[in-house]
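Q: pasting the sequence and the predicted model now:
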Amino acid sequence: MTRIVQSLAEISAPYDALFCDLWGCLHNGVAPFPEAVAALQGFRATGGKVVLLTNAPRPAPFVIATLERMGVPRDAYDLVVSSGDAAQDAMFAGAVGRKVWHLGPEKDAGFFEQIPAEWQGQAEIERVSFEEAEGIICTGPFDEISEVPEDYRARFLLAKGRGLPMLCANPDIVVDLGERRIYCAGALAALYEEMGGEAMYFGKPHPPIYDLARRKLAAIGGVEDGRILAIGDGINTDVAGAVGEGIDALFVTGGLAVDQFGADPEAPEAELLATWLAARQQDPLFSIGKLR
């Protein structure tokens, strides 16, 4: 049964690296959580490495720029590895063709414009209209504030009829932007699959993002899987992904599922948590109300 802890420092000694989620753990999409920042800084002060492992659909440089604007200090982490990074590799390898229709907000344009060094000089990926496309790159709704997956049913019906594969750059279903819950690319991809379309995933809980994180971590000092702790508030992404990779997990209960574990977001009730986890057939090694 999961062990409820009060702080990261209480359990961090056996670990040399963290794979830490962003939304719901380190920030709420608007501002960082000071106690979470301090916890990561404290871990790094003991010699540990912090990899921010996020399902953001943008490549790492754009995620870092967002963190800086938000006020997350650079000494809280060593690396950022995003779903966008892993999905980019698949796109440039031609997973959904060379002519693609981008389903997502314009803020995600960096997915196409920031070409990784290893793909420089290779065959180009061209953003085209839906009618010309060989495949779909989905980074989220066009308008993530007001749109829902059902808004795309008619377009998806046409896409399925043409056999267009979809590359989903963010497997998350929803995230909390401040006090507002918004849909992510994963919700659109789930609808497309439900309708009979083909969707491919490269972020958590799927292996490509973990393989990429290990490679980048190895470049700054390799760490065995048994010495890595994954932290996240997504039971089907952060926790399931860690378990699938043989990595210990710290589940942050005060994130996406905060209303399931009692009145105090920082103190989940053990019985409610155990019942909820059992219903989802998940048993993270540790749980905590808020990362601190």
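A: That came through, no problem.
Q: from here on, contacts and neighbour counts on C-alpha atoms
A: Fine.
Q: quick one, what contacts the residue nearest the centre of the chain?
A: For the chain, N55 is the residue whose C-alpha lies nearest the centre (CA atoms, centre = their mean; 2.0 Å). By CA atoms under 8 Å, 6 or more residues apart in numbering, the residues touching N55 are S82, S83, G84, A169, N170, P171, D172, G203, K204.
Q: the structure to be compared is supplied as follows:
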Amino acid sequence: MTQIIASLSDVSDRYDALFVDLWGCVHNGITAYPEAVAALQAYRAKGGIVVLVTNSPKPRAGVMSQLADFNVPADAYDTIATSGDSARAAMFTGAVGEKVYFMGEWQRDEGFFTPLEVIDNPVTISRVPLAEAEGIVCCGPFDTMADPDVNRADFLYAKTKGMKLLCANPDIVVDRGETREWCAGALARLYTEMGGESLYFGKPHPPIYDLARRRLAALGKDIPDSAILAIGDGPHTDIAGGMGENIDTLFITGGLAARETKTDIHPDLQPDAEALNAYLEKEMSSPTFSIGRLR
């Protein structure tokens, strides 16, 4: 059974590093949560390392720019590991071919196709219509409000051609302020359900955790998994991923599950214990700790 805590400082002294989700934990897709920023700043002031581990399809530089726009200061974190960078590395090694059909918003996701210097002998990637493609690169829906089923016809064609779908963001949904939007993970899930093959690189899958550990190593830090705490609001991404890596987890109940855990109606923005345990049992999730908001 998860332990409900009042603040990050209740348990943070046990850990040398944090793997922290962004959307729903540090910001809401529009602006930062001040208490979350303050908690991370206080943790770093005591010598802790904060790695932001996000399922954003953006490269690390793009996430840094976005964080500045959301008023998340640079002193709230040490480094960033993105699903996008992990997926890009696979794309440039030819995981889904050289001619790819791109799904996403080009103005937002163009940076995904910027070559990676760390890849030896990268393949040359070109964007082509679906009929000419060898595989699919999915950074998100063309329309984040449209039901993923609108892609069924294209996915049926792609499946019959044996195309693999590279998913740059395994999240199913995300809340931008008060609006819930579909993410690339919803499309990859549909493609898999239809019999296609989807390749995942973000949480809860191992590649992004390997990247996060490499980010720690690049800081000169050799921190065992037992001294890392993974924080996030997604039971099937952040929490499942941490559990799969044998990393302790802190579930932010006031994010995607705010209503189900009754966090949204609690005067202190904390989860109702009974509702929380019922939700976790339903989702088959077992976070080490839980808290309403990162604070």
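A: Arrived safely, thanks for sending. Keep in mind the model is a prediction, meaning the values are calculated, not measured.
Q: coming back round to it: let me know the closest of the contacts of N55 of the first structure to G104 of the first structure.
A: Distance to G104 of the first structure, by CA to CA, is smallest for A169 among those, at 9.9 Å.
Q: any idea how far G241 of the first structure is from that closest one?
A: The spacing between A169 of the first structure and G241 of the first structure, counted by CA to CA, to the nearest Å, is 16 Å.
Q: before we move on, what about P207 of the first structure?
A: P207 of the first structure is 8 Å from G241 of the first structure, where distance means CA to CA.
Q: more crowded one of those two?
A: A count of neighbours by other CA atoms under 10 Å puts G241 above the other of P207 of the first structure and G241, at 22 against 17.
Q: which SS state does the more buried one fall under?
A: helix (DSSP: H, G, I helix; E, B strand; the rest coil).
Q: show me what contacts the closest residue to it other than its chain neighbours?
A: Spatial nearest neighbour of G241 of the first structure, excluding adjacent residues (CA to CA, 6 or more residues apart in numbering): P205 at 3.7 Å. By CA under 8 Å, 6+ apart, the contact set of P205 of the first structure is N236, T237, D238, V239, A240, G241, A242, G244.
Q: again, only this time at 7 Å
A: Contacts for P205 of the first structure (CA atoms under 7 Å, 6 or more residues apart in numbering) come out as T237, D238, A240, G241.
Q: once you drop chain neighbours, what's closest to S12 of the first structure?
A: Counting by CA to CA, 6+ apart, S12 of the first structure lies nearest to F43, which is 7.4 Å off, once chain neighbours are set aside.
Q: now the one you found: which helix or strand?
A: Here F43 of the first structure sits within helix 34-45, counting by DSSP states H and E.
Q: any chance you could list what contacts the helix or strand that that helix is followed by?
A: Sequence-wise, the next helix or strand downstream of helix 34-45 of the first structure (DSSP H and E) is strand 49-54. For strand 49-54 of the first structure, the external contacting residues (CA under 7 Å, 6+ apart) are 16-22, 44, 77-83.
Q: do you know how far Y15 of the second structure is from I4 of the second structure?
A: Distance of Y15 of the second structure to I4 of the second structure, given as CA to CA: 17 Å.
Q: so stretch 277-286 of the second structure matches what in the first structure?
A: Alignment of stretch 277-286 of the second structure against the first structure: residues 274-283, by TM-score structural alignment.
Q: and the end-to-end length of the matching stretch?
A: With CA to CA, one end of stretch 274-283 of the first structure sits 8 Å from the other.
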